[in-house]
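Asks: sharing a sequence plus its predicted fold:
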Amino acid sequence: MTQKRHPQTLAIRGGKAQTEYLEHNQALFLTSSFMWESAEHAEALFAKKVKGFTYTRTANPTIAAFEERISALEGAERSVATSTGMSAIQAAFFTFLKAGDHVVSSRNLFGTTAGFINGVVTKFGIEVTLVSQTDLSEWQAAVKENTKLFFLETPSNPLGEVADLRALSEMAHAVGALLVVDNSLMSPVGQQPLALGADISVQSATKAIDGHGRVMGGVLSGSEELMGQVAVYCNSCGLAMSPFNAWNLLSGVETLSVRMEKQFANALQVAQWLQTHAQVKAVYYAGLPEHPQADLVAKQQNGGGIVIGFEVENQEKAWSVINRAELFSRTANLGDVRSTITHPWTTTHGRMSPEDKLAANIRPGLVRLSVGLEYADDLIADLQRALA
């Protein structure tokens, strides 16, 4: 590109690896390895004296195109694609942490992420302190001399709690720690953590970036310095994204902006209707004007997101709503063009202890929705029937 383009344009036109055949769509380089012209050429490639590709675990033109487009949307110098969202989180932790280091993390996390931090990270001699998503004084009080990393997802899954990223970045940097933000629930078009001071934005590309429930993937974005270290870790541990998945995810990136704009609008309409229903005890959605951090949402998000949590009387009622829904897909995935419904207490957060779930405000009567692209009134009618 000869002039600066808007990220939405770069999401469609940026990063394309063009071959001599002048294909219009990004080519799929479905190969495990690449040849070199001579032994001298091979030495130059492996020594990184020249640009090129040697082995798909290290780099691949299709994956590189995906990484470049995500960088354009995140405002990042570089991005590194991985096999899944969880492998991206793993890379964010283990690239930069060692035994004896300390992490401050929000306790309001996706269940598998919480399980990874509490059950895997701590096994390697890394200390973790869990704090409130929104209480900055808890974050400050948790800091130690060996604190190396702050971690959170905002908005949180599924309660939509929003953290002040600028304040947390200043706090982390004051003690020499990195701020890592899981951006899966907003996607790069809904929020840019790096512009708000975060060092690394990490997300599950399986969610909104794909948007069609087809393939898995993860991606980390940040400075060239940090992502260079991440790339070495991912290469050493075999966390590479599949070229086929990258090829699918590229088509997701191309429609991400228009999908998110409509899905955010649908989610707000559904959330506002849920607020009026007599059997709904509480609605958790970051886009509501009544959200406790509405001012902060307006400053750092381009909308409320796609995930809604709402609470009914008990687990029996929650299951009844889920079982009676006809239009919502009963699945734990989110970010799809198809709306989904699930019961966090027994699915996404099911492996957490009851005490940990309650500490994170996950209760048996909570239902989680991911709002898709269906006609909003049809989604509301389906929920009305399910709640009857």
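Replies: In hand now; what should we look at? Computed from a predicted model, the values in this text were never measured in an experiment.
Asks: alpha carbons only for contacts and neighbour counts from here, please
Replies: OK.
Asks: surely Thr82 meets Asn235?
Replies: No. In terms of CA atoms under 8 Å, Thr82 does not count as a neighbour of Asn235; the distance is 9.7 Å.
Asks: neighbour count winner among those two?
Replies: Taking neighbours as other CA atoms under 10 Å, Thr82 and Asn235 compare with Thr82 leading, 31 against 15.
Asks: what's near enough to touch the more buried one?
Replies: 88, 217-219, 234, 239-241 (CA atoms under 8 Å, 6 or more residues apart in numbering).
Asks: again, but for Phe53
Replies: Under the criterion of CA under 8 Å, 6+ apart, the neighbours of Phe53 are 33-34, 45, 59-61.
Asks: take this one as well and set it beside the first:
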Amino acid sequence: MSRSNAPHGTSDAAPSEALSPAEWQPATLAAQALGRIDPVTRAVVPPLHLSTTYLRDPDNAYRSGFVYARPDNATTREAEDVIAALERAEAGALLFGSGMAAASAVFCALERGDHVIAPEVMYWGLRRWLRQEAPRLDLAVDFVPMDDPEAVRAAIRPGKTRLVWIETPGNPLCTVADIARIAEIAHAAGARVAVDSTAASPILTRPLTLGADIVMHSATKILNGHSDVVAGVLAGARKDAFWDRLVAIRGGWGAILGPFEAYLLMRGLRTLPLRAAAQSAGALHLAQRLSAHPLVSAVLYPGLPDHPGHAVAARQMTGGFGYMLSIRVAGGEAAAIETAARVALWKRATSLGGVESLIEHRASVEGPGTPCPPDLLRLSTGIEDPDDLLRDLDAALTGAHRPTE
């Protein structure tokens, strides 16, 4: 396609054919919400559809494509379509009422007796669910260091392993899994690969293009970005029997996201590329500065060249290394807890990906059995000025290490 160097609004050649949404860059896809205009009002913001039921045609057909709100909703579809486009998901996307609802649906879609490989470092709520609920579903689960593909290969049970669940970057230790390599190992054994990409977002990583079959997000986090929606989403590489099973579970079990929440999620999605870039840049700035801080014994962030997963992250992440980092506080657990208690700008709260920066002592949250060191603080970088965040954290670290009189 030819391009003119003439000033905006003028041209010395015939107009080029407009790009289709399939050719748009992620920033354009998100900001334009696929460019859809409401056909009735011509509104540039999609309307909120609250109806729980829909009118049948005189012959009892549903030519509108909508029957009842439990399995489907027009507002929910709008947000799903944007996420599917960002993930390049040919099967589309399915929104759920929470990240846990989305993730657990994948495991519930397996057959009894199936074997699953999951990461040692992963969201603690799902790890707990797998330990408590998977046996009741007659699923066998092995937890392995997912940043070691050979550990995945060694854990494969021929004829039994049906799912490899990846989380990258891993929460909260920021481990990095090689999606393409693990997908190759899993597929050779006849297993599917699902990737929890919550800490990356489709702006930074597109797991389906790297060989994954399903990508999952806690959409509560950076996809929404405003800490006012609880949601989860699955996006699929292809429509097959397993994807159909997920559709049936979402509809039959009543796990769909409500229209109002989907409407708010769509609002967040439209600024996702801007937020992801700003938050990743802020996280990298903090990681670099905190690496030289005398009261920080280690910084865990894949954007640092000395991170063991940096090379893999640099290959499969584009435009940044994510908004989550963790620090280990010199002085141990007591100093870490005291540091979190002393912050003023950072907020002591659970979650990730919002516009406000959050800090949390993860071992206290996760409890017994956590792989999280007791001196670790997880940081979720928002869109504040990173130097303000650094000064606040420096003051808290210094105060935590100041001897009491």
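Replies: Received, thanks. Just so it is clear, the model here is predicted, and its values are computed rather than measured.
Asks: by neighbours, which of the contacts of Phe53 of the first structure wins?
Replies: Most surrounded of the contacts of Phe53 of the first structure: other CA under 10 Å gives Asn60, at 26 neighbours.
Asks: what residue of the second structure takes the place of that residue?
Replies: Counting by TM-score structural alignment, Asn60 of the first structure corresponds to Asn73 in the second structure.
Asks: got a list of what its match touches?
Replies: Taking CA under 8 Å, 6+ apart, one finds 49, 66, 259 in contact with Asn73 of the second structure.
Asks: now the helices for the stretch 151-300 of the first structure?
Replies: Per DSSP state H, counting those that start in this stretch, the stretch 151-300 of the first structure carries helices over the ranges 165-174, 224-237, 243-274, 294-300.
Asks: any idea which of those helices is most buried?
Replies: Stretch with highest mean neighbour count among the helices of the stretch 151-300 of the first structure: helix 243-274 (a mean of 21; mean count of other CA atoms under 10 Å).
Asks: what's the average distance of that one to the second structure?
Replies: Its aligned residues in the second structure lie a mean 0.6 Å from helix 243-274 of the first structure after superposition (mean CA distance after the TM-score superposition for the first structure).
Asks: which part of the second structure lines up with that helix?
Replies: Mapping helix 243-274 of the first structure onto the second structure (TM-score structural alignment) gives residues 259-290.
Asks: gap between the two ends of that stretch?
Replies: End-to-end distance for stretch 259-290 of the second structure, by CA to CA, to the nearest Å: 42 Å.
Asks: how far does it sit from the chain's center?
Replies: Distance of stretch 259-290 of the second structure from the chain centroid (CA atoms, centre = their mean, to the nearest Å) equals 11 Å.
Asks: could you do stretch 133-150 of the second structure as well?
Replies: Averaging C-alpha positions (CA atoms, centre = their mean) puts stretch 133-150 of the second structure 20 Å from its chain's average.
Asks: quick check: chain neighbours aside, which residue is closest to the aligned partner of Ile380 of the first structure in the second structure?
Replies: Counting by TM-score structural alignment, Ile380 of the first structure lines up with Leu390 in the second structure. Of all residues not flanking Leu390 of the second structure in the chain, Leu286 sits nearest, at 6.5 Å (CA to CA, 6 or more residues apart in numbering).
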